[in-house]
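1. got a predicted model here, sequence first, then my questions.
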Amino acid sequence: MKPNIESNDFEVKVDKAKLKEKLTSTQYHVTQERGTERAFTGEYYDLKSDGHYHCVVCDAILFKSDEKFDSGCGWPSFYEMAEQGSVKMRPDHSHGMERTESVCAKCGAHLGHLFNDGPMPTGQRYCINSASLKFQGKSKGK
């Protein structure tokens, strides 16, 4: 799926005061202040379990474990979003760089960045902060 640079219109409007109560300080900093956790410190950077990664703010499904790979960068990396449109992109010119920011399409929470150095079939790497994610493992069937 080829991501598009999209607008800032989001389905869910977040109450910042309630989020400060719900989220940890790191989760709030990453998702609401466009922060970044230190490499190799996040809860999910090396998780290999089967399931889905949801937005920690609004619970939207963002990524699947099937599309996760070890990029060696220290953050969870995915080569594709869960469904077309689950993640929006926007230009990021901060820190003197030109990058593409990844945000939750439903609530606008900052997730991380998209780079064009991932594996095939997409060649993309969604470099995502663990603090912006909530993992839900697949239940084992009978």
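-> Here it is on my side, so go on.
2. from here on, contacts and neighbour counts on C-alpha atoms
-> Fine.
3. flag every buried residue along stretch 116-125.
-> Buried residues in stretch 116-125, counted by 16 or more other CA atoms under 10 Å: Gly118, Gln124, Arg125.
4. now the spatially most central residue of the chain: which helix or strand?
-> What sits nearest the mean C-alpha location of the chain, by CA atoms, centre = their mean, is Leu111, with 3.6 Å. Secondary-structure element containing Leu111, defined by DSSP states H and E: strand 110-115.
5. ditto for Lys20
-> Judged by DSSP H and E, Lys20 forms part of helix 16-22.
6. for Gly42, same thing?
-> Using DSSP H and E, no helix or strand contains Gly42.
7. try it against this one:
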Amino acid sequence: MDKRHLDEEQLRESLGDVAYHVTREKGTELPFSHPYDHLFDEGIYVDVITKEVLFLSKDKFDSGCGWPAFSKTAPDAPIKEQSDTRYGMIRTEVETETTHLGHVFNDGPKEAGGLRYCINGASIEFIPKEDMEKRGYGSWLNCL
């Protein structure tokens, strides 16, 4: 269910404290703390708030960084990038209209374009391939 209609209090209740902190307050979950870090099943990853498709399982790889990593975004994913200079670092933050996702770095697999989208697991939801049709994502099956 798309959660864009919820007010901030309802959204916090719906997401839980960690996901709310990550998605709305630009927080970061602890490394190696989210099960998606080591999930490599076929499917898609959607924005936890809007349910828009962001990443495909075929582009996920084990970067060893402690967060889910992807070499690229899904076609037409509503992801935008902006400079992040917090904590004395210069990084590129990735987010959607409603959701902080994580950062993108230039140290990904060269054969896949060289990018590593380092994404907080709490900001995305995994939809397994076998559930995609019934969840309304059937048109994405040919992308896997």
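-> That came in fine, so what should we check first? Remember, it's a predicted structure, so these values are computed and weren't measured experimentally.
8. now do the same contact list for Met81 of the first structure.
-> Met1, Leu62, Phe63, Lys64, Glu67, Val87 (CA atoms under 8 Å, 6 or more residues apart in numbering).
9. span of stretch 64-79 of the first structure from start to end?
-> 10 Å (CA to CA, to the nearest Å).
10. what's in contact with it?
-> Here stretch 64-79 of the first structure has contacts from 39-42, 44-46, 48-53, 63, 80-82, 118-130, using CA under 8 Å, 6+ apart.
11. please flag which of those residues sit within strands.
-> If you go by DSSP state E, the contacts of stretch 64-79 of the first structure have Gly51, His52, Tyr53, Phe63, Arg125, Tyr126, Cys127, Ile128 in strands.
12. how about the helices in the first structure?
-> 16-22, 25-33 (DSSP state H).
13. OK, contacts around Ser25 of the first structure?
-> Per CA under 8 Å, 6+ apart, neighbours of Ser25 of the first structure: none.
14. mind checking what it lines up with in the second structure?
-> Aligned counterpart of Ser25 of the first structure in the second structure: Asp17 (TM-score structural alignment).
15. how close does the equivalent of Gly35 of the first structure over in the second structure sit to Ala77 of the second structure?
-> Using TM-score structural alignment, the partner of Gly35 of the first structure in the second structure is Gly27. The spacing between Gly27 of the second structure and Ala77 of the second structure, counted by CA to CA, is 21 Å.
16. repeat for Ala122 of the second structure
-> 18 Å.
17. re the thing from before, other residues contacting the helix holding Lys20 of the first structure?
-> Counting by CA under 8 Å, 6+ apart, Tyr28, Val57 sit against helix 16-22 of the first structure.
18. what about it, how far off from the second structure?
-> Following the fit onto the second structure, the mean deviation recorded for helix 16-22 of the first structure is 1.5 Å by mean CA distance after the TM-score superposition for the first structure.
19. give me the distance from that helix to the chain's centre.
-> The chain centroid and the centroid of helix 16-22 of the first structure are separated by 19 Å under CA atoms, centre = their mean, to the nearest Å.
20. next, the buried residues of that helix.
-> Buried residues in helix 16-22 of the first structure (16+ other CA under 10 Å): Leu19.
21. what's Lys138 of the first structure aligned with over in the second structure?
-> By TM-score structural alignment, Lys138 of the first structure lines up with Lys129.
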